[in-house]
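**Q** Predicted model and sequence below, questions to follow.
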Amino acid sequence: MYIKNIISKRPYVIAGPCSAESKEQVFDTAKSIQDVADVYRAGIWKPRTNPNSFEGVGKKGLNWLKKVKEETTLKVATEVATAKHVELCLEADIDVLWIGARTTVNPFYVQEISNALKGTHKTVYVKNPPHPDLGLWIGAFERLYKSGICRIAAIHRGFYSYKKAVFRNDPNWEIPIRLRKEIKDLPIICDPSHIAGDSLLVQDIAQTAMDINLDGLMIETHNYPKTALSDSNQQISPKQLKNILNKLILTTNKLRDEKHELELLDFRDKIDMLDSLIIEMLTKRTDVVKDIAKLKLQNNLTIFQFERWLEILNTRRQKAIDDGLDKEMIIELFEVIHKYSILLQTSIIRK
């Protein structure tokens, strides 16, 4: 997949309100951030969970974005969810279109948008689907690419979680890291606003995005966040945006100092050795699981033993706490181990 480079610097900054609310609000916010942003974003069609919520100003908002494009140094971007949205944006010469999470999840919608874009040279951002389905996300890029769209980028906005958490959406950083492995040259931009759900957390998430070498940030910015008609809790002011960007620490993935390079290699050797030991222990554990499966088969026992599973969870969690480890990490680790233990026992018993 050949992807044209659309990122001119790091971090590449996309900023603007969640929703375009008025001509004045759109233009005033744009003027306030044009010295720090590369692209101005504003939603004019807002697919909301609750139909009684503000769902955007619609087509007239495109004229407001055109004014921003004509009178500032900013490119302009908005979300599209249908082929008709694409048609209207093409007529208004909107620079960048993005496909939202609720649209990415549906291959039929993505295909309609891809067909509508065929023959154009528009830049298209694709937000991840609400749930961590990497194949679905990659499929959206493939559909666009088959329609001749090669100016593309990913927007990582986190994933819905059933668990009560600090963030609105689970960052699940391993998913964008895996995406980069699958599509090497694809720019990946983080949306700290939607991950956070709280303006106070945007700084930390933006820094983490830079720490894992993502290419840019899409941050919801509003002249008066508290009065915003949508997502007011997670929007920040232009002044806050500038403060966040100024505080970012940009790191490199290469060490310039030879001494520190050797020290890092030594640490990595130690990690490799420990990982090898972990695999050896998992191999031994697997052998025991096989013996357990044979015993259960001989005695007509069920594969899943609920009380034993609770015992494993509770004792491993407490061990993690006692040893100063993150208990959630240990629980997730043993959930995966237990899942594959069940699958292995099932395959043995069903033979």
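**A** Structure's in. What do you need?

**Q** hey, let's count contacts and neighbours off CA atoms from now on
**A** Fine.

**Q** wait, doesn't residue 73 sit right on residue 36?
**A** No. Residue 73 is beyond contact range of residue 36, at 10.4 Å (criterion: Cα atoms under 8 Å).

**Q** Show me where the stretch 251-351 of the chain has its helices.
**A** For the stretch 251-351 of the chain, the helices defined by DSSP state H, counting those that start in this stretch cover 258-298, 306-322, 327-349.

**Q** Against that first model, consider the following:
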Amino acid sequence: MVMAAEGARRPVIIAGPCSVESREQTLATYRGLAACGCVNMIRGGVWKPRTYPSCFQGVGEVGLEWLAEAKAETGLPFGVEVANSRHVEAALGAGADMVWIGARTTGNPFSVQEVADALRGTEVLVLVKNAQMPDTGLWTGAVERMLAAGVGPERLVLVHRGFAQTSGNEYRNPPVWHVALEMRRRFPELKMLCDPSHICGRREGLAATAQKAADLSYDGLFMESHVRPDEALSDAAQQVTPEQLGELLAGIRWRRETVDVPQFEADMERLRLEIDQIDAQLFALLSRRMGIAEDIGRIKRENDVIILQRRRWDEIVDNMVARAGELGLSPEFIRTILDAIHMESIARQNVVMNP
């Protein structure tokens, strides 16, 4: 069973294979998921948006019949991915309780609007995954289209599945957590699920990613499970058996948001005040730094010198990264902060040099 501290929120767990492949595979997987006792809803892809036509594209509408049969046998509601109005019509006709919009569809406003129009007047649960780019714009637009079509916030759920990358990384789709957290800030009334399967792209790391999502106050998980994952026709490396999923979920701790303990509140208040003071000092120093950057811009303008001084900037970055261990900070964190400072400095100098 999923672990939850007394008083903690109970997570929503949606699981199933990346692709519905056969009646036997579908029923065996969902029987296993029902037996583990920790899944609220079953999921399965019947239409698969793949880059190359040679890849497995899904079994199509016949898969909906297998999902409906699995629902009748296990008692678990089911959902499928949809990308157009025909998909929505077929899914609802088969008795789907949920539909989700995948990352590729979220990135296409025309497709999102078509799906939203097809969902108008229905009562199914609607999940919206983030677009492939690490940006809140398309994700926000998809949510707003659903709300405008009458999909109420109680039936609309965000799914964070990570973002496409252009270089090597420990993740298949790096989570870029701050983008997802910004969506939570924009839509506090919506639930948000994490999809560790697509973030990790492999079985290793699923538990750690799921635990981080739990600690970041996500409302649940959206994961892939296959009765024979190594034989899966799509995304084999990131799927686990129902039994393995049950073991993984049993190890996730869903902690409380807070506790009514006077000493806890006192300790948190003391440390938060200290952080507030440090933050005030940090931003005062940053303000002074930007003032100096503007002075540098004036000197460059007077001497007709370009803004970007690459050698100087590389020297600053190298020096600070070399101190990462001494400062107890990761090199990645230092580079991220310095990049933000650098871009603001360039913007300030640009205003001075090109009024």
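**A** Good, I have the coordinates. Just so we're clear, the structure is a prediction, and the values are computed from it rather than from any experiment.

**Q** now what about the TM-score between them?
**A** The TM-score (TM-score structural alignment, normalised by the length of the first structure) is 0.96; 343 aligned residues with a Cα RMSD of 1.1 Å.

**Q** So for residue 96 of the first structure, which of the helices of the stretch 251-351 of the first structure sits nearest?
**A** The closest of those to residue 96 of the first structure is helix 327-349. By Cα to Cα, the value is 38.2 Å.

**Q** can you pull the contacts of the nearest residue to residue 100 of the first structure once chain neighbours are set aside?
**A** Sequence neighbours aside, residue 127 is the residue nearest to residue 100 of the first structure in space, at 5.3 Å (criterion: Cα to Cα, 6 or more residues apart in numbering). Residue 127 of the first structure is in contact with 98-101, 104, 137, 154-157, counting by Cα atoms under 8 Å, 6 or more residues apart in numbering.

**Q** Excluding sequence neighbours, find me the nearest residue to the residue positioned nearest the centre of the second structure.
**A** The centre of the second structure sits closest to residue 160, judged by Cα atoms, centre = their mean, with a distance of 1.9 Å. Leaving aside its sequence neighbours, residue 160 of the second structure sits nearest to residue 194 (Cα to Cα, 6+ apart; 4.9 Å).

**Q** The aligned residue in the first structure for the one you found: neighbouring residues, count only.
**A** Residue mapping for residue 194 of the second structure onto the first structure gives residue 190, with TM-score structural alignment as the criterion. For residue 190 of the first structure, the neighbour count with other Cα atoms under 10 Å is 30.

**Q** what residues are up against residue 190 of the first structure?
**A** 155-157, 206, 209, 214-218.

**Q** again with residue 213 of the second structure
**A** residue 194.

**Q** Just the element for it, please.
**A** helix 206-215 (DSSP states H and E).

**Q** how about that helix, which residues of the first structure does it hit?
**A** Taking TM-score structural alignment, helix 206-215 of the second structure hits residues 202-211 over in the first structure.

**Q** what does stretch 248-257 of the second structure give?
**A** The aligned range for stretch 248-257 of the second structure is 244-253, by TM-score structural alignment.

**Q** likewise stretch 162-182 of the second structure?
**A** Using TM-score structural alignment, stretch 162-182 of the second structure pairs with 158-178 in the first structure.

**Q** May I see the buried residues of that stretch?
**A** 158-160, 167-171, 175-176 (16 or more other Cα atoms under 10 Å).

**Q** what does it contact?
**A** Contacts of stretch 158-178 of the first structure (Cα under 8 Å, 6+ apart): 128-132, 134, 156-157, 188, 191, 194-198.

**Q** please redo it, this time with the cut-off set to 6 Å
**A** Identification of contacts with stretch 158-178 of the first structure by Cα atoms under 6 Å, 6 or more residues apart in numbering yields 130-131, 195-197.

**Q** Would you format these as CSV with distance to residue 243 of the first structure and neighbour count included?
**A** Output for the contacts of stretch 158-178 of the first structure, formatted as CSV (distance: Cα to Cα, whole Å; neighbours: other Cα atoms under 10 Å):
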residue, distance to residue 243 of the first structure, neighbour count
130, 29, 19
131, 31, 16
195, 19, 25
196, 17, 25
197, 19, 19
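
**Q** Please narrow these to those residing in helices.
**A** 195-196 (DSSP state H).

**Q** Now do the SS call for the counterpart of residue 223 of the first structure in the second structure.
**A** Aligning on TM-score structural alignment places residue 223 of the first structure opposite residue 227 in the second structure. Assigned state for residue 227 of the second structure: coil (three-state reduction, DSSP: H, G, I helix; E, B strand; the rest coil).

**Q** show me the contacts for residue 227 of the second structure.
**A** 29, 241.

**Q** and the gap between it and residue 241 of the second structure?
**A** 5 Å (Cα to Cα, to the nearest Å).

**Q** And for residue 302 of the second structure?
**A** Using Cα to Cα, residue 302 of the second structure is found at 67 Å from residue 241 of the second structure.

**Q** more neighbours, the two?
**A** residue 241 (20 against 10).

**Q** I figured that one hits residue 230, correct?
**A** No. Residue 241 of the second structure lies out of contact with residue 230 (Cα atoms under 6 Å); the separation is 9.6 Å.

**Q** hmm, back to that, mind listing which of the buried residues of stretch 158-178 of the first structure are in strands?
**A** Assigned to strands by DSSP state E, none of those qualify.

**Q** I'd like these as JSON lines, with distance to residue 22 of the first structure appended.
**A** As requested, these are exported to JSON lines (distance: Cα to Cα, whole Å):
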{"residue": "158", "distance to residue 22 of the first structure": "29"}
{"residue": "159", "distance to residue 22 of the first structure": "30"}
{"residue": "160", "distance to residue 22 of the first structure": "30"}
{"residue": "167", "distance to residue 22 of the first structure": "29"}
{"residue": "168", "distance to residue 22 of the first structure": "27"}
{"residue": "169", "distance to residue 22 of the first structure": "28"}
{"residue": "170", "distance to residue 22 of the first structure": "32"}
{"residue": "171", "distance to residue 22 of the first structure": "32"}
{"residue": "175", "distance to residue 22 of the first structure": "36"}
{"residue": "176", "distance to residue 22 of the first structure": "34"}
